[in-house]
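Asks: build me a model:
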Amino acid sequence: MFDWISGFIDAVGLAGIALLMFIENVFPPIPSELIMPLAGFNAASGEHNLFAVITAGSAGSLAGAVLWYWVGMRIGTDRLKRLARRHGRWLTISPDEIDQSNAWFKRHGGMAVMVGRLIPTVRTFISVPAGVSEMSFLKFLTYSTVGTVAWTSFLTLAGYWLQSQYEKVSAWMNPVSTSVVILILAWYLWRVATYRRRVPKEGSTQ
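Replies: Predicted coordinates for the structure are as follows:
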């Protein structure tokens, strides 16, 4: 994948970096842990301006976050609660838990969005509950920008400073990303298995 990403960035330039980061936020299998260190390496070799690379990567990533935020807004609380009544076990959440989640998100959502943008896999989907809970777009965009720029800058600067050794960033980050995915999958399976115990009334209708 390194060669493909490198060739794409060489061919399309900064717009290619933005597009790849947008796709990474919509379709996670193309990881930012590969895209941005490689873009940073290209900046170190003089092909692109470092600030422009960070800006392009952050802009593409934010565009993906806004798309998921819009999806959450379109789904809305009422529709999500109807889905929870019908398919609560597989969604791992009940209508009451949705209300509790919205209340929590309205109190702490800004920090959750900012930190979530720093966590592999989580950063892709943290925008959905922000939209569902109707967090103001300005607040969402502000916290998302802080988290996104921090993450994008870290990866880009790692590739910039390591230069030809930028593959080490991927070698270190890939196991971290894999571990996060495994933990999320394990958490989901646990939520499915314990659904009746947590919400017996809804679970009895599944």
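Asks: please make it C-alpha for all contacts and neighbour counts, starting now.
Replies: Fine.
Asks: any idea which element Thr145 lies in?
Replies: Using DSSP states H and E, Thr145 sits within helix 137-162.
Asks: buried residues in that helix?
Replies: With burial defined by 16 or more other CA atoms under 10 Å, the residues of helix 137-162 counted as buried are 140-141, 143-160, 162.
Asks: what's next to stretch 161-174, contact-wise?
Replies: 33-34, 37-38, 40-41, 44-45, 155, 158-160 (CA atoms under 8 Å, 6 or more residues apart in numbering).
Asks: in that stretch, what's buried?
Replies: So stretch 161-174, judged by 16+ other CA under 10 Å, has buried residues 162-163, 166-167, 169-170, 173-174.
Asks: could you do stretch 91-105 as well?
Replies: Neighbour-count burial for stretch 91-105 [16+ other CA under 10 Å]: 91-95, 98, 101-102, 105.
Asks: hang on, Ser144 packs against Met111?
Replies: No: checked against CA atoms under 8 Å, the pair Ser144 and Met111 is beyond contact range at 9.3 Å.
Asks: please state the offset of the lengthiest helix in the chain from the chain centre?
Replies: The longest helix of the chain (DSSP state H) is helix 50-91. On the basis of CA atoms, centre = their mean, to the nearest Å, helix 50-91 sits 9 Å off its chain's mean C-alpha point.
Asks: and the angle from that helix to helix 137-162?
Replies: 120 degrees (axes from the mean of the first three to the mean of the last three CA atoms, to 10 degrees).
Asks: helices or strands up against the helix or strand just after helix 50-91?
Replies: Per DSSP H and E, the first helix or strand lying C-terminal to helix 50-91 is helix 95-116. Secondary-structure packing of helix 95-116 (3 or more CA pairs under 8 Å, 6 or more residues apart in numbering; DSSP states H and E): helix 50-91, helix 122-125, helix 127-132, helix 137-162.
Asks: try it again at 7 Å.
Replies: helix 50-91, helix 137-162 (3 or more CA pairs under 7 Å, 6 or more residues apart in numbering; DSSP states H and E).
Asks: got the contact list for it?
Replies: For helix 95-116, contacts defined as CA atoms under 7 Å, 6 or more residues apart in numbering pick out 81, 84-85, 122-123, 126-127, 130, 133, 135, 139-140, 143-144, 146-147.
Asks: in this structure Ile9 contacts Ile17, no?
Replies: Yes: assessed by CA atoms under 7 Å, Ile9 is found in contact with Ile17 at 6.1 Å.
Asks: this one next, for a side-by-side:
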Amino acid sequence: MTVIGAPGVGLAILLENVFPPIPSEVVLPLAGFTAQQGNFSVVAALLWATAGSLVGAWLLYALGAAFGERRLAAIADKIPLTEAGDVHRATAWFDRHGARAIFLGRLVPGVRSLISIPAGVDRMNPLTFTLYTLLGSALWNSLLIGAGYLLGTRWHLVEQYMGVISRVVYVILVALLVYLVWWLIRRQRRAATAAKGLPQDEQD
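Replies: The predicted structure follows:
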């Protein structure tokens, strides 16, 4: 950021979108601090960060679109515990709540980048995708860049507090994953029981 200026913020955030292990919770507050030092303006940092977010989101959207619902459904049919219908139901859910999911997803660590992939699989309206990605990204970027600017040399405190939030989010995601696996196993047992013609309550 110091060497190439505000475009460095956009490049860093582009990489953060494509490679989620690069944390925006570090990059953005540091960009705010760098702006405070006079290397570039806060507005420039925000504009470039949001541009980087949008480009990265569109790359992941394109990946999801290239993969496609049909191919994903075919793969789901071959994976134990899942079936093509799961993909179709997820796509139907995204049709109904996609805009809200994109906006809120851009504000959740660990989710903000990956939310663009199901949007691509669903072939979400490009204008809608762009609008809600811009809104969510601009809000996220403004909060973290602004915090870094206000904290100055203590910009790293943002990452410490956001790290706690990130860990909570990851715990919730793991819990949801465990629940999903349990539900899929239970569904498979029910299907096997029904196929054998056994009473429903005997499966338990």
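Asks: got a TM-score for the pair?
Replies: TM-score of the superposed chains, computed with TM-score structural alignment, normalised by the length of structure 2, equals 0.88; 191 aligned residues with a CA RMSD of 1.6 Å.
Asks: follow-up on the earlier one: wait, which of the buried residues of stretch 91-105 of structure 1 is closest to Val26 of structure 1?
Replies: Leu91 (19.9 Å; CA to CA).
Asks: coming back round to it: with structure 2 overlaid, how far apart is the helix holding Thr145 of structure 1 on average?
Replies: Compared with structure 2 after fitting, helix 137-162 of structure 1 has a mean deviation of 0.6 Å; criterion: mean CA distance after the TM-score superposition for structure 1.
Asks: that helix aligns to what range in structure 2?
Replies: Helix 137-162 of structure 1 corresponds to residues 126-151 in structure 2, going by TM-score structural alignment.
Asks: got a list of what Tyr69 of structure 1 touches?
Replies: Contacts of Tyr69 of structure 1 by CA under 7 Å, 6+ apart are 127-128, 130-131.
Asks: from those, which single one is nearest Glu202 of structure 1?
Replies: Closest to Glu202 of structure 1, out of all of the contacts of Tyr69 of structure 1 and judged by CA to CA, is Val128, at 23.3 Å.
Asks: now do that closest one: how many residues are near it, please.
Replies: A count of neighbours around Val128 of structure 1, defined by other CA atoms under 10 Å, yields 23.
Asks: ditto for Val111 of structure 2
Replies: 17.
Asks: what lines up with it in structure 1?
Replies: Aligned partner of Val111 of structure 2 by TM-score structural alignment: Val122.
Asks: contacting residues for that match?
Replies: Counting by CA under 7 Å, 6+ apart, Val122 of structure 1 touches Gly116.
Asks: can you tell me how far it is from Thr142 of structure 1?
Replies: 18 Å (CA to CA, to the nearest Å).
Asks: and for Gly46 of structure 1?
Replies: 31 Å.
Asks: again, but for Val26 of structure 1
Replies: From Val26 of structure 1 to Thr142 of structure 1 the distance is 20 Å (CA to CA).
Asks: after superposition, how close is stretch 52-65 of structure 2 to structure 1?
Replies: Relative to structure 1, stretch 52-65 of structure 2 is 0.9 Å off (mean CA distance after the TM-score superposition for structure 1).
Asks: re earlier: so which of the contacts of stretch 161-174 of structure 1 comes closest to Met73 of structure 1?
Replies: Glu33 (28.6 Å).
Asks: secondary structure element for that closest one?
Replies: helix 32-44.
Asks: so what touches that helix?
Replies: So helix 32-44 of structure 1 is contacted by 5, 21, 24, 48-50, 53, 152, 155-160, 163-164, 166, 170, 173 (CA under 7 Å, 6+ apart).
Asks: ok, 6 Å please
Replies: Residues outside helix 32-44 of structure 1 that contact it (CA atoms under 6 Å, 6 or more residues apart in numbering): 49-50, 155-156, 159-160, 163, 170.
Asks: quick check: it compared with structure 2, mean distance?
Replies: Looks like 0.7 Å for helix 32-44 of structure 1 (mean CA distance after the TM-score superposition for structure 1).
Asks: before we move on, what about stretch 172-192 of structure 1?
Replies: Counting by mean CA distance after the TM-score superposition for structure 1, stretch 172-192 of structure 1 comes out at 1.9 Å.
Asks: residue range for that stretch in structure 2?
Replies: Aligned using TM-score structural alignment, stretch 172-192 of structure 1 spans residues 161-181 in structure 2.
Asks: check stretch 66-74 of structure 1 too.
Replies: Under the criterion TM-score structural alignment, stretch 66-74 of structure 1 matches residues 58-66.
Asks: hmm, which two among the contacts of helix 32-44 of structure 1 are most spread apart?
Replies: Counting by CA to CA, the most remote pair of these is Asn49 and Ser170, 21.8 Å apart.
Asks: who's in contact with Arg198 of structure 1?
Replies: Arg198 of structure 1 neighbours (CA under 6 Å, 6+ apart): none.
Asks: then Ala65 of structure 1?
Replies: Contacts of Ala65 of structure 1 (CA under 6 Å, 6+ apart): Ser127.
Asks: from Leu118 of structure 1, how far out is it?
Replies: Remark: distance between Ala65 of structure 1 and Leu118 of structure 1 (CA to CA) = 13 Å.
Asks: now Arg198 of structure 1
Replies: On the measure of CA to CA, Arg198 of structure 1 and Leu118 of structure 1 end up 30 Å apart.
Asks: cool, Arg197 of structure 1 as well?
Replies: The value you get for Arg197 of structure 1 to Leu118 of structure 1, if CA to CA is used, is 33 Å.
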